[in-house]
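Novice: Below is the sequence, then the predicted model.
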Amino acid sequence: MGSHRRPAQSGLDRSARGSTVYILSALTATTAAGLAAAPAGAAPQDRPSGTRAEVDRLFEQAEKATEAFNQAGEHADKLRDDLADLQDSVARGQERINTMRGALGSLAGAQYRSGGIDPSLALLLSSDPDNYLDKASVLDRLTTRQAGELTALQRAQRDLSQERAEAARKLVDLERTRKAVARHKRTVEDKLARARRLLDALPPGQRAAYDRASRGGGRDGIPDLSGVGEASSGRAAAAVAAAMSALGKPYVWGANGPSGFDCSGLMQWSYARAGVGLPRTSQEQRYAGRRIPLSEARPGDLVAYRSDASHIGMYVGNGQVIHAPYPGAPVRYDPVGMMPVSSVTRV
């Protein structure tokens, strides 16, 4: 993708969503800790391995809901822009119709003053036939112009009616999208709260193991990427530098910087600093450039995870990615093989 693309704008209003998402991040901050031995006789789902699997499942579901939340928010932003443009167009159309009606009124007055009566009768009554013929010529031109103006007015009224109907449809769609945003938000909150409760119930000595387990990279099929390599382009290098500047910033779901990020928000923000606009969601970002094999990855390439691309990071060399992992875990480096890789994209 070329660098001619405009930097993407932020999705949902950051100030409106900021307080909620930062509170959620604080509530889930304990997830950076790990696991210890479960008490004897604990049920399978209460043992460390069962807790790890359940927390991973909840985080994965929350991340999917977060990307759906981001997508719905982006759609809502577009609808708001479209609706504003339509409303402006409707206002301009109404103004034009008012002007055209005024012009038609003036033409009608001119027609009356030019002798708008039966032409044969007017000729018989005229004491000056030459003057009458001059007036008739003007009247004919006025009538032709009036007919044209009337046709234009009718067309403008039809266009205005269509734009008003389209604006009404956009308004309904916007309301539906707002409800979808709220629904995804509730889903994310529920999953994160459940994961937090599971982790909070573990003995203190066990929590660090969860974080260590989440950073594992020993998966089959991961090529040797120990060489640092160079970025594929100047904009990719600039995006890597931007992502590195965000190291340590908190994971905040639904956020795309600068003080907090979710996974796709970090990618969008980093490339925006390089002058390149990326879509908002990880599912869309995987198509934002040319697909390449993982073995050819270079710094700045986007690495999408899981079959549905519900998580995404940026390759930075030496077999590492930089990404926003999950609530409680700040932006950090992790092995590229930390999760199943679904695609690598060069922007």
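Specialist: In hand now; what should we look at?

Novice: CA atoms for contacts and neighbours, from now on please.
Specialist: Will do.

Novice: Residue 115: what secondary structure?
Specialist: coil (DSSP: H, G, I helix; E, B strand; the rest coil).

Novice: Roughly how far does it sit from residue 134?
Specialist: Separation of residue 115 from residue 134 (Cα to Cα, to the nearest Å): 11 Å.

Novice: Compare these two (neighbour count), which wins?
Specialist: More crowded of residue 115 and residue 134, by other Cα atoms under 10 Å: residue 115, with 15 against 11.

Novice: The more buried one reaches residue 135, doesn't it?
Specialist: Yes. When contacts are counted by Cα atoms under 8 Å, residue 115 is listed as touching residue 135 (7.4 Å).

Novice: Residue 298: which element?
Specialist: For residue 298, there is no enclosing helix or strand under DSSP states H and E.

Novice: mind listing what the closest residue to it other than its chain neighbours touches?
Specialist: Nearest residue to residue 298, sequence neighbours excluded (Cα to Cα, 6 or more residues apart in numbering): residue 231, at 5.5 Å. Neighbouring residues of residue 231 by Cα atoms under 8 Å, 6 or more residues apart in numbering: 237, 298-300.

Novice: ok, structure two:
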Amino acid sequence: MVSHRRPTRPGSGRTVRATVLSAAAATAAATLGAAPADAGPQDTRASAEAEVDRLYGEAEQATERYNAARENAGRLRGQVDRAQDRVARAQEGANRMRAALGSMAGAQYRSGGIDPSVQLLLSSDPDSYLERAAFLDREGERRAALLGRLRRAAQAIARTRAEAGHALAGLERERTAVARHKRAVEDKLARARRLLESLPAEDREARGRASRGDGTADPAGPGAGSPRAMAALSAAQRALGRPYVWGANGPAAFDCSGLTQWAYAQAGVSLPRTSQAQRYAGRVVPLSEARPGDLVAYRADASHIAVYAGNGQVIHAPHPGAPVRYDPVGMMPVSSVTRV
């Protein structure tokens, strides 16, 4: 077949950079799926960056599900441990009661197996009859009470074992969920990484710059937060520059909710592990009334969270490859502002 395409003329003005961008565009288009035939390198680059942002958002959602499952697994592990401790203590008590009953049975056997009441009637000392009869009644009551306690202890042991079994089953489900969410995070981050690698080096460097904000937040200015909020903000500021690692909650690395949890822990406040739970850890206020130290949750599902720093900025752990940094509070849709 004869080709009717015109050969490329030397000096057509296409630079090496255009060739690199076209290669990156082809790689990005393969990752994103079919692209419009007339899409230029700039359009494809923008689409690739939008896809990276989407993948990071989905990875963050999976990270928070991972954090929640891991937190719940820890809670269930505690339930299992406590139930097993209760079973061990109850079993020890039941063993003591069985030993006491065994001693009573042994004493009766050594007496020839004759019922104690018959032995009393045959006694040659009738003057002590009433006293010994009263003692015998007390022994019978003691034995009956001991049997009742042993029966209740056995029932309690059975219930506690069932509780431990239920908690263990839940723990196994949560462990499975942890592994599933971990795979989802790693898959989305790997896809985002491959897509980023398809972009020109200067574009990757632009995305990886330390901050989009100007870093001039002044938390000591008007509208300062409460002492504990300011202490949490101070802790978040000390974390600036530390790396994002999904599932990490400091002090060397953080994900978004790990940073806010750690920062408030430095102020003596215990926050839940996930961003979704943290948004309900205090009083919700309008964004227009945000004060330094408030928690700012993003997206409708609150899958990202940050600490408000004042002057329209937040401190947060953004995503892999971007360290803890300042960014504008409006960097993505705000879903709530919480005053802890």
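Specialist: That came in fine, so what should we check first? These numbers come from a predicted model, not from an experiment.

Novice: And the TM-score between them?
Specialist: Superposed pair, TM-score by TM-score structural alignment, normalised by the length of the second structure: 0.82. Supporting alignment: 303 aligned residues with a Cα RMSD of 2.7 Å.

Novice: residue in the second structure matching the residue nearest to residue 298 of the first structure?
Specialist: In the second structure, the residue paired with residue 231 of the first structure is residue 224, using TM-score structural alignment.

Novice: and that match, helix, strand or coil?
Specialist: coil.

Novice: What separation do you get for it and residue 286 of the second structure?
Specialist: Computed as Cα to Cα, the residue 224 of the second structure to residue 286 of the second structure distance reads 16 Å.

Novice: And for residue 88 of the second structure?
Specialist: For residue 88 of the second structure relative to residue 286 of the second structure (Cα to Cα), the value is 52 Å.

Novice: Tell me how many other residues surround residue 76 of the second structure.
Specialist: For residue 76 of the second structure, the neighbour count with other Cα under 10 Å is 21.

Novice: That one corresponds to which position in the first structure?
Specialist: Residue 76 of the second structure maps onto residue 79 in the first structure, by TM-score structural alignment.

Novice: Skipping adjacent residues, who's closest to its match in space?
Specialist: That would be residue 174: by Cα to Cα, 6+ apart, it lies 6.1 Å from residue 79 of the first structure.

Novice: so what's that neighbour up against?
Specialist: Residue 174 of the first structure sits next to 76, 79-80 when contact means Cα under 8 Å, 6+ apart.

Novice: out of those, who's nearest residue 251 of the first structure?
Specialist: Proximity of the contacts of residue 174 of the first structure to residue 251 of the first structure (Cα to Cα) peaks at residue 76, which lies at 23.1 Å.

Novice: so where does the closest one fall, helix or strand?
Specialist: Counting by DSSP H and E, residue 76 of the first structure is part of helix 48-113.

Novice: list the helices and strands that helix packs on?
Specialist: For helix 48-113 of the first structure, the packing partners by 3 or more Cα pairs under 8 Å, 6 or more residues apart in numbering; DSSP states H and E come out as helix 129-200.

Novice: how far is the helix it packs on from where the chain is centred?
Specialist: 23 Å (Cα atoms, centre = their mean, to the nearest Å).

Novice: so it aligns onto which residues of the second structure?
Specialist: Counting by TM-score structural alignment, helix 129-200 of the first structure pairs with residues 126-197 of the second structure.

Novice: Can you tell me which residue is spatially central in the first structure?
Specialist: residue 74 (2.6 Å; Cα atoms, centre = their mean).

Novice: Any idea how many residues pack against residue 126 of the second structure?
Specialist: Using other Cα under 10 Å, residue 126 of the second structure has 12 other residues around it.

Novice: Contacts only, for it.
Specialist: For residue 126 of the second structure, no residue meets the contact criterion (Cα under 8 Å, 6+ apart).

Novice: What distance do you get for it to residue 112 of the second structure?
Specialist: From residue 126 of the second structure across to residue 112 of the second structure, the span is 21 Å (Cα to Cα).

Novice: cool, residue 259 of the second structure as well?
Specialist: Applying Cα to Cα to residue 259 of the second structure and residue 112 of the second structure gives a distance of 76 Å.

Novice: now residue 23 of the first structure, what's its secondary structure?
Specialist: Per three-state DSSP, the secondary structure class of residue 23 of the first structure is helix.

Novice: distance of it from residue 193 of the first structure?
Specialist: Noted for residue 23 of the first structure: a distance of 11 Å to residue 193 of the first structure, by Cα to Cα.

Novice: returning to that earlier point: out of residue 88 and residue 286 of the second structure, which sits in the more crowded spot?
Specialist: Ranked by neighbour count (other Cα under 10 Å), residue 88 of the second structure and residue 286 place residue 88 first, with 13 against 9.

Novice: I'm done for today, thanks for sticking with me.
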